[in-house]
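Visitor: need a structure here:
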Amino acid sequence: MSEIKQKIALFIDADNAPASKFEVVLSEVAKYGVVTIRKAYGNWKSPTLKAWEDLLHEHAIQPVQQYDLIKGKNASDIALVIDAMDVMYTKDIDVMCFITSDCDFTPMVTRALAEGKVVLGFGERKTPAPFVNACSKFLFLDQSETAATEDISKPKNIKSDTKLIGLLRQTIEATEDDGGWAALGPVGANISNRTSFDCRNYGFKNISSLFKAIDLFEIKRSQDKSYVVRDARKYK
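Guide: Down below sits the predicted model:
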């Protein structure tokens, strides 16, 4: 019996996304299913979109032309939202993917989530936090190469990130056993239910590497060889 794959709609804000990272996006969305809709929005008369234009035929991306009718007003954003809403209500789509560094699409994302869709976001580090946090999962494209080659022995200055440390401690507390140990599987699932967290955005390939780099936590192999972690401050 063949596996049923989720259907994905991919929307590209070509004015606010790096074409050079499109292969990274395709590799990531392939984990969720098959992309049945691929659309890119922008003023294709502009030379700044040449890199995206070169990818259109290779990756079967449908270009949507939008002229900049008024300076400072991006008609592409409006067209993208209209199409995304249309797809959400008229097409059999499970996952909606947005490639953009623009937070103007945050209401679109929250609406898609309310309709039961998984929402994947991709953008550069400059992407505003409201859009990043609204997505089911968001990946910073300018961090993907670092994450793919990171060395956990390399010191990481992430202990000062109080929001991250607080999140990790809360998820451990929510899933720990009587000894304070929490399996990484449930920890990761709990984090995903709370926010769009992705360890690659911090320069790590996986969550075990992240915990190993922070001496505020203890991490070890359990009897079944899976990783477990606990908050070290509680057991000094």
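Visitor: for the rest of this, base every contact and every neighbour count on C-alpha atoms.
Guide: Will do.
Visitor: show me what counts as buried in the biggest helix by length in the chain.
Guide: Using DSSP state H, we find that the single longest helix of the chain is helix 75-90. Applying a neighbour-count criterion of 16 or more other C-alpha atoms under 10 Å, one finds 75, 76, 77, 80, 81, 84, 88 buried in helix 75-90.
Visitor: over to stretch 195-203?
Guide: 195, 196, 197, 198, 199, 200, 201, 202, 203.
Visitor: on the three-state scheme, the residue nearest the centre of the chain is what?
Guide: Residue closest to the average C-alpha location in the chain (C-alpha atoms, centre = their mean): residue 138, at 1.8 Å. Following DSSP: H, G, I helix; E, B strand; the rest coil, residue 138 is assigned to strand.
Visitor: who touches the residue nearest to it when sequence neighbours are not counted in this structure?
Guide: Nearest residue to residue 138 in three dimensions, chain neighbours excluded: residue 121, at 4.5 Å (C-alpha to C-alpha, 6 or more residues apart in numbering). The contact partners of residue 121, taken as C-alpha atoms under 8 Å, 6 or more residues apart in numbering, are 97, 98, 99, 100, 132, 135, 136, 137, 138, 139.
Visitor: one more, so I can put them side by side:
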Amino acid sequence: MSDQPPRLAVLIDAENAQAALLNELFAEIAKYGVASVKRAYGDFTSSHLNPWKAALLKHSIKPVQQFNNTVRKNASDIALVIDAMDLVHSKRFDGFCLVSSDSDFTGLASRIREEGLTVYGIGEKKTPSSFVEACDKFIYTENLKSAAKTSPRKDTAPGPKKAALPPEILAALQDTVDSASDESGWAHLGRVGRILGSRLPDFDTRSYGQKTLTALLEASDDFELQRRGPKGGRQDIVVRVKPKRHAGP
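Guide: Below you'll find the predicted structure:
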């Protein structure tokens, strides 16, 4: 069995992505595998893509120049789709990162997944839900922006922060924990995270001010957490969770 990380093809719709976030974007992608192919698509002769020129060189991204000769058809989108399918049929990749907020790539994401490959979408929160749901996981660039702006300060002591969860997210969390629980009512947090990721491709604890699912549940008044494992270290600790059943009035 190979210990090599997954090989990923990163295809960027430069017309619908921000060059300023490439550092954070590739740091995020590195969590899931190695960016073996990096290509950006757009009309780089256009003035509004000027910020990409230096960024392409810095991050070793291959530019795929496409002149937009017609108004309604985006030549860059078409080129990206054609290249994606060529890469799929090469059988050299474990997954794809599609960087765009454009719903036109919904069909492409679905088609890649039909081949048994993982699809990571990266785009803004305005991305249509059809594209979000077509991906295995969708990462919002707003969360990458927050990470870029946040810097640790020694003079600020971290305090307990309560998680303000939207009702639909809280309900999804409670339902997922219930479905993953054993007869005692406890569920392994790792299993909860896997099920939740399948149900909600765009679920990201950073959207609610926390770095991890453990921290998010700890900041909520609606869940109990239990840690089990050796007392000497954290490496083999298993975290379990169950919903709190609040008493009525």
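Visitor: so what number do they get for TM-score?
Guide: Comparison of the two superposed chains (TM-score structural alignment, normalised by the length of the first structure) gives a TM-score of 0.88, and 234 aligned residues with a C-alpha RMSD of 2.4 Å.
Visitor: number of nearby residues for residue 23 of the first structure?
Guide: Residue 23 of the first structure has 10 neighbours, counted by other C-alpha atoms under 10 Å.
Visitor: mean deviation, whichever helix or strand it is part of versus the second structure?
Guide: Residue 23 of the first structure belongs to helix 22-29 when elements are defined using DSSP states H and E. Superposed on the second structure, helix 22-29 of the first structure shows a mean distance of 1.5 Å to its aligned residues (mean C-alpha distance after the TM-score superposition for the first structure).
Visitor: mean shift between the longest strand along the first structure and the second structure?
Guide: Using DSSP state E to define each element, the first structure has its longest strand at strand 33-42. Comparison of strand 33-42 of the first structure with the second structure after fitting gives an average deviation of 1.2 Å (mean C-alpha distance after the TM-score superposition for the first structure).
Visitor: buried residues in that strand?
Guide: Under the neighbour-count rule (16+ other C-alpha under 10 Å), strand 33-42 of the first structure has 35, 37, 38, 39, 40, 41, 42 buried.
Visitor: how about the helices of the second structure, start to end?
Guide: 22-29, 51-58, 75-89, 106-114, 129-134, 141-149, 167-180, 189-199, 213-218.
Visitor: make a markdown table out of those helices and add distance to residue 64 of the second structure.
Guide: A markdown table is the format used below for the helices of the second structure (distance: least, C-alpha to C-alpha, whole Å):
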| stretch | distance to residue 64 of the second structure |
| --- | --- |
| helix 22-29 | 17 |
| helix 51-58 | 11 |
| helix 75-89 | 8 |
| helix 106-114 | 18 |
| helix 129-134 | 23 |
| helix 141-149 | 22 |
| helix 167-180 | 39 |
| helix 189-199 | 32 |
| helix 213-218 | 38 |
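Visitor: can you say which of the ones you listed is nearest to residue 229 of the second structure?
Guide: Each of those has some distance to residue 229 of the second structure by C-alpha to C-alpha; the shortest is helix 189-199, at 14.0 Å.
Visitor: okay, that closest one sits on what stretch of the first structure?
Guide: Alignment of helix 189-199 of the second structure against the first structure: residues 184-194, by TM-score structural alignment.
Visitor: what's the burial count for the closest residue to residue 33 of the second structure other than its chain neighbours?
Guide: Nearest in space to residue 33 of the second structure, with sequence neighbours left out and distances taken as C-alpha to C-alpha, 6+ apart, is residue 6 at 4.6 Å. By the criterion of other C-alpha under 10 Å, residue 6 of the second structure has 17 neighbours.
Visitor: and if you look at the one 3 residues further on?
Guide: By other C-alpha under 10 Å, 24 other residues sit near residue 9 of the second structure.
Visitor: ditto for the one 3 residues further on
Guide: The number of residues packed around residue 12 of the second structure, counting by other C-alpha under 10 Å, is 25.
Visitor: can I assume it is in contact with residue 98?
Guide: Yes - in this structure residue 12 of the second structure lies within contact range of residue 98 using C-alpha atoms under 8 Å: 6.2 Å.
Visitor: what's the counterpart of residue 233 of the first structure in the second structure?
Guide: Checking TM-score structural alignment: residue 233 of the first structure goes with residue 245.
Visitor: for residue 124 of the first structure, what are its contacts?
Guide: 17, 18, 100, 101, 140, 141, 142.
Visitor: for residue 190 of the first structure, state which of these is nearest.
Guide: For the contacts of residue 124 of the first structure, the nearest to residue 190 of the first structure is residue 140 (20.9 Å; C-alpha to C-alpha).
Visitor: now for the match of residue 233 of the first structure: which residues touch it?
Guide: Contacts of residue 245 of the second structure (C-alpha under 8 Å, 6+ apart): residue 222.
Visitor: any idea how far it is from residue 224 of the second structure?
Guide: Per C-alpha to C-alpha, to the nearest Å, residue 245 of the second structure is found 10 Å from residue 224 of the second structure.
Visitor: for residue 121 of the second structure, same thing?
Guide: Counting by C-alpha to C-alpha, the gap from residue 121 of the second structure to residue 224 of the second structure is 32 Å.
Visitor: kindly report the same for residue 107 of the second structure.
Guide: According to C-alpha to C-alpha, residue 107 of the second structure and residue 224 of the second structure sit 40 Å apart.
Visitor: and if you look at residue 204 of the second structure?
Guide: 20 Å.
Visitor: could you do residue 212 of the second structure as well?
Guide: 16 Å.
Visitor: higher neighbour count, the two?
Guide: Remark: of residue 212 of the second structure and residue 224, residue 224 carries more neighbours, 15 against 12, as counted by other C-alpha under 10 Å.
Visitor: just tell me what the more buried one corresponds to in the first structure.
Guide: Match for residue 224 of the second structure (TM-score structural alignment): residue 218.
Visitor: just checking, that match touches residue 235?
Guide: No - with contacts counted by C-alpha under 8 Å, residue 218 of the first structure stays clear of residue 235, the gap being 9.6 Å.
Visitor: can you tell me which two in the contacts of residue 124 of the first structure are farthest apart?
Guide: Farthest pair in these, by C-alpha to C-alpha: 100 and 142, 12.4 Å.
Visitor: buried ones in stretch 169-186 of the second structure?
Guide: 173, 174, 176, 177, 178, 180, 181, 186.
Visitor: out of the residues you listed, which comes closest to residue 67 of the second structure?
Guide: Nearest to residue 67 of the second structure among these: residue 173, at 46.0 Å, using C-alpha to C-alpha.
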